[in-house]
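Trainee: got a predicted structure here, sequence first:
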Amino acid sequence: MTIFQSFILRLVIQGIYFVILARTFAPEKYGAYVGIVAIVSIFIPFASWGSEKVLIQNVSRNRRLFQEYWGAAILKTLIFGSIFTSIILIIYSFISIPNISIYVVFFIALANLIFLRLNDAVRDSFIAVGLLNYTAKTILLVSLNRFMASLSFIAFFDNPSILTWSILYFLATFASAIISTIILVKQVSYPKFELSKVKQDLLLGFSFAVGISAQNIYNDLDKSMLAKLSTLEATGIYGAAYHVLNVTLTPIQSLMLASFRNFFQKGASGIKGSFELCKKLLPMSLAYSLLAILGIVIFAPLLPKILGSEYGDSALALMWLSPTIFFRTMHGFAADTLTGANYQSVRSVTQVLVAIINGLLNFLLIPTFAWHGAIWATITSEFLLMVFLWGAVYKYSKQSA
């Protein structure tokens, strides 16, 4: 199985359980759930302190380092994941979303900040050693388990609640982490645990974590702010459209994930090498992004027929969001070009700057324009990130030449 095939299968599976959840919960309840997931997602990169990306960078260049870097990734995830789960629960006890208990936040945080990150460490371990067929299986495993959880949710519970779903969501993610870890041990090796290694590469890991967190902020902050500053119904409408948008990005994400290791290998000699790889991958990806935008414009009106008439505005929201497919494709490859050539700090600073701009725009626009304001903030932020990152690639390429 290739990574692309696994992403396509995941796309189908996620689409089914997304429809199940959206139809089980009215837009208001679904909006509350989206808001909680968005809050937790902001902290996901720090839950592993960027250790899985450090693993790829080092092991892709020297496979003998695998055991110690996987062991360090597991230890860092357990330590930092627990810390940030505690921080989220403390914050939520003071600033909460109406009708969402702290137990919901606990199970979602535990699932995403510890067990999902452990699963991601396995996924990236397979990338680092070049076993992409097992990377594909690891990717699919999480979605498959969550799909089974969604079927159990509607089959065995007469009055399904967000708390019930959060528990099933946690159990599915926990099972994925255990199964994927067993597969990695059988196919590659055991991890090597040394507490002293937890302190290793903290600065580099922080740089990766900051960059990914900033990306999550401008991807998910709008949903959290909609839940707090607007209505849960608006959050549900926008969240449904955003989910479909993410589905259309699946082929691009699969290609970027499969090539991430190559960017480090090509960039070991400088940005010229990683940029050459970028120029090979970008044309095909941009062609797909334009086709995806056209497909959204044509098929978006069908969305209310699938999710229900109460999601009618989601079709309009999806069409407005569609240009971000092109922007994300452009800045995604620029970002990996910089990271592969050891310019991760430049990438991270740029992403943090855009995350701040995104937060300010959401704060200004959402109270007045609800989900329309969130869309304008997203499009502006994605465009600026594209311009800034390609400006950095141009600058450092010229310096290198």
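Mentor: Received it, and whenever you're ready, just let me know what you need. Residues are numbered from 1 along each chain as shown.
Trainee: please make it C-alpha for all contacts and neighbour counts, starting now.
Mentor: Fine.
Trainee: which secondary structure elements does the helix or strand hosting Thr368 contact?
Mentor: Here Thr368 is covered by helix 344-369, with elements defined by DSSP states H and E. If contacts are counted by 3 or more CA pairs under 8 Å, 6 or more residues apart in numbering; DSSP states H and E, helix 344-369 sits against helix 202-229, helix 324-340, helix 371-400.
Trainee: then this one, side by side with the first:
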Amino acid sequence: MQPTSSRSKFIAGVAKLLGGNMAVVVVQALQFVLLARVLGVDQFGEIAAANALSAVLIPLSGLGMGNVMLMEVSRDHAAGRLWAGNALALTYLSGVLLVAGGTIAAFYIYKMGVSLWVVAGVLSVELLLSRTVTLAAQYFSALEDFRRSAMATLSVALARLGATAALFSGLVPRTSSVWVLISIVFSAFLAAAYVFKLIRHSGGLSVNIDSIAKRARMGVAFASGIGAKAVYTDADKIMLAHFASAGALGAYASAYRLTTMAFMPVRALLDASAARFFRAGEGGMGGAVALSLKLLRVSVPYGVFVGGSMYLFAPLVPHILGHSFATAPEVLRILCLLPFIQSVHYVLSDALTGAGLQGLRTKIQLLVVVAYIVAGYLAIPAYGWRGAAVVCISAESLLAVMIALAVCWEHRRDQLERDHNR
């Protein structure tokens, strides 16, 4: 009865998290459409440039300690007080430095084509304030408290929708700078609320330097892997902001954002399964692979269906976002392959992580990053957003193939070792 009860509890939890993430998709879609229509393609491109830079820097905020917290608390719930405190402390220590460094970097990368105030504001929201709420979501996910985890994720989306609604109402100037200012205010209140929730739920927060040092290498491995992923998903936007116009970036970023929102249900499924991957992987690759195969039966058909739907309905995008996004449908018809490709490598990558092979996963991602950056600098200056789209699809495909080969190799090796020890 125990396994059945545990499985039923997990399925119910996943349903809650999926429901919460579908609500996030709806809120994000509404916020995305309203912001695009209010700002237009040029100012939306300015926000996209700042977001792309923040996405590349986010993995460095906390140096992977949020993922260490997820792993430690999923295995020992009593460790929540220590690891939540460690994660928050490192997030704010590193986040402040990253906001300052990122703003200075933007001055040289964007050559004053993007407001430094917008960049600094977006970095503050993403690397500090929203990151705090994300840590809370990871904490509750480690406890398999999917309702609270989903609510934390939804609250971030609602804060951004609130800032966008303020612009849409016409009560404040409709500029990217004003949107950033309102976002900071809303996100600050939200971050404070979730710090209080963490303190109350864990019984207080503590910080231990020795425990941080002990897990520092693992944290850096997590951060490097996530950072590599951020580079091959967002560096194209940074390059476009440097080599092309804000309008071209706005159209490209809007199409990419649609693929990201469409993939949210699979991300929710993987978030719900993160703790289980760590537990399944304690016994080696066999358990992690078995779990990943179950998830692939859901993720792959979904990726094919969503990608096909985006290709068919791509011409509707300018009617929804506004006529300044006229080139977005062509971008979307290239990027519609992403949901299928990502449905494979996200699931298999989590199998490697769950089995304690985060280092291997990170090495593969870093190799893809190198190929991605080289290809991007060759293609994007010459071919603009078309070059960015092709490079994006190629890099994600390369990653999927390499991750799949690594999983097969490690699973085979694990089986041989088990047979030898019998």
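Mentor: Received it, and whenever you're ready, just let me know what you need. What you see is a predicted model; the values in this text were computed from it and never measured.
Trainee: how much does the helix holding Thr368 of structure 1 stray from structure 2?
Mentor: Compared with structure 2 after fitting, helix 344-369 of structure 1 deviates on average by 1.0 Å (mean CA distance after the TM-score superposition for structure 1).
Trainee: including distance to Glu68 of structure 1 and mean neighbour count, could the helices and strands packed on helix 344-369 of structure 1 go into TSV?
Mentor: TSV is the format used below for those (distance: least, CA to CA, whole Å; neighbours: other CA atoms under 10 Å):
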stretch	distance to Glu68 of structure 1	mean neighbour count
helix 202-229	15	23
helix 324-340	21	24
helix 371-400	32	19
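Trainee: now distance to Lys266 of structure 1 too, for those, in TSV please.
Mentor: Shown next, in TSV, are these (distance: least, CA to CA, whole Å):
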stretch	distance to Lys266 of structure 1
helix 202-229	19
helix 324-340	7
helix 371-400	14
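Trainee: relative to Ile237 of structure 1, which of the ones you listed is closest?
Mentor: helix 371-400 (7.8 Å; CA to CA).
Trainee: okay, angle between the closest one and helix 324-340 too, please.
Mentor: For helix 371-400 of structure 1 against helix 324-340, the angle by axes from the mean of the first three to the mean of the last three CA atoms, to 10 degrees is 40 degrees.
Trainee: corresponding residues in structure 2 for helix 371-400 of structure 1?
Mentor: Aligned using TM-score structural alignment, helix 371-400 of structure 1 spans residues 385-414 in structure 2.
Trainee: wait, Phe325 of structure 2 touches Leu39, no?
Mentor: No: no contact is recorded between Phe325 of structure 2 and Leu39 when judged using CA atoms under 8 Å, the distance being 11.5 Å.
Trainee: more neighbours: which of these two?
Mentor: Phe325 (24 against 20; other CA atoms under 10 Å).
Trainee: quick one: map the more buried one onto structure 1.
Mentor: Phe325 of structure 2 maps onto Tyr311 in structure 1, by TM-score structural alignment.
Trainee: how about Gly376 of structure 2?
Mentor: Residue correspondence to structure 1 (TM-score structural alignment): Gly376 of structure 2 is matched to Asn362.
Trainee: got the contact list for its match?
Mentor: 222, 225, 373-374, 377 (CA atoms under 8 Å, 6 or more residues apart in numbering).
Trainee: try it again at 7 Å.
Mentor: 222, 373-374, 377 (CA atoms under 7 Å, 6 or more residues apart in numbering).
Trainee: and the two most separated of those?
Mentor: Largest pairwise distance in the contacts of Asn362 of structure 1, by CA to CA, is 9.1 Å, between Asp222 and Gly373.
Trainee: follow-up on the earlier one: which one, of the helices and strands packed on helix 344-369 of structure 1, ends up nearest to Phe115 of structure 1?
Mentor: helix 202-229 (16.9 Å).
Trainee: that closest one vs structure 2, average offset?
Mentor: So helix 202-229 of structure 1 averages 0.7 Å relative to structure 2 (mean CA distance after the TM-score superposition for structure 1).
Trainee: so that helix matches what in structure 2?
Mentor: Going by TM-score structural alignment: helix 202-229 of structure 1 matches residues 216-243.
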